[in-house]
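> Pasting a predicted model and its sequence here:
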Amino acid sequence: METTTRPLRIAAAVELASLIVLLSNLATAHWPAVSSAMGPVHGCAYLFVIIATVRRPGAGGQVKLLSLIPGIGGLLVLRRLSAPARG
């Protein structure tokens, strides 16, 4: 059974984009509406990346730890999962 990485790719992109929006808002105008809208989006995407990585068959301990890095963890997981097996 082949497991697809599409949901993980989407969640990783949303996680990174929402973090960029949150940090940009913090560095510039700091509008509370942006923070209250994007904060939960980022949190949900972050948790989705972690859960999807942990549930993925063949994801080793290092890959699971990479998923815990906020913002780029999902992208690092995807990169590690698509890399050819070293052996």
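Arrived safely, thanks for sending.
> C-alpha from now on. contacts and neighbour counts both.
Will do.
> what's in contact with the strand or helix carrying Leu65?
Assigned by DSSP states H and E, Leu65 belongs to helix 61-66. Helix 61-66 has contacts (CA atoms under 8 Å, 6 or more residues apart in numbering) with Ile50, Thr53, Val54, Gly73, Gly74, Leu76, Val77, Arg80, Leu81.
> Okay, one more to line up with it:
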Amino acid sequence: MRPVLRVLEVLSVLELASILILLVNLATVHVDGVASVLGPVHGALFLAVAVTALLARGLLARTRWMALIPVAGGILTLINVRREARR
């Protein structure tokens, strides 16, 4: 697997985990401290996925554009990265 695909895979998993934790927190106990910490972390991960996808060489256009979709970008990028790794 190319290094850029591995980086995108890790960042996408972390972004997906952060949004899931934020949504579970919102739907259940709604602890303000969790949102205060994970909100900016999720934002930074989203930007890291988007910038990495846009600047990386050799990625399909689909992978680049899917990385820019808020909330679903992490999982869509992860799916596309795994498809690209197989080809």
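Arrived safely. From a predicted model like this one, the values you see are computed outputs, not experimental measurements.
> Need the TM-score between these chains.
Comparison of the two superposed chains (TM-score structural alignment, normalised by the length of the first structure) gives a TM-score of 0.81, and 83 aligned residues with a CA RMSD of 1.8 Å.
> Filter the contacts of helix 61-66 of the first structure down to just the buried residues.
Among the contacts of helix 61-66 of the first structure, the ones that count as buried by 16 or more other CA atoms under 10 Å are Ile50, Thr53, Val54, Gly73, Gly74, Leu76, Val77, Leu81.
> Give me the mean distance between the helix ranked longest in the first structure and the second structure.
Looking across the first structure with DSSP state H, the single longest helix is helix 32-55. Following superposition, helix 32-55 of the first structure is found to deviate from the second structure by 0.6 Å on average (mean CA distance after the TM-score superposition for the first structure).
> Other residues contacting that helix?
By CA under 8 Å, 6+ apart, helix 32-55 of the first structure touches 8, 11-12, 14-16, 18-19, 21-22, 25, 59, 63-64, 67-68, 70-71, 74, 77.
> That concludes my questions; thank you for your assistance.
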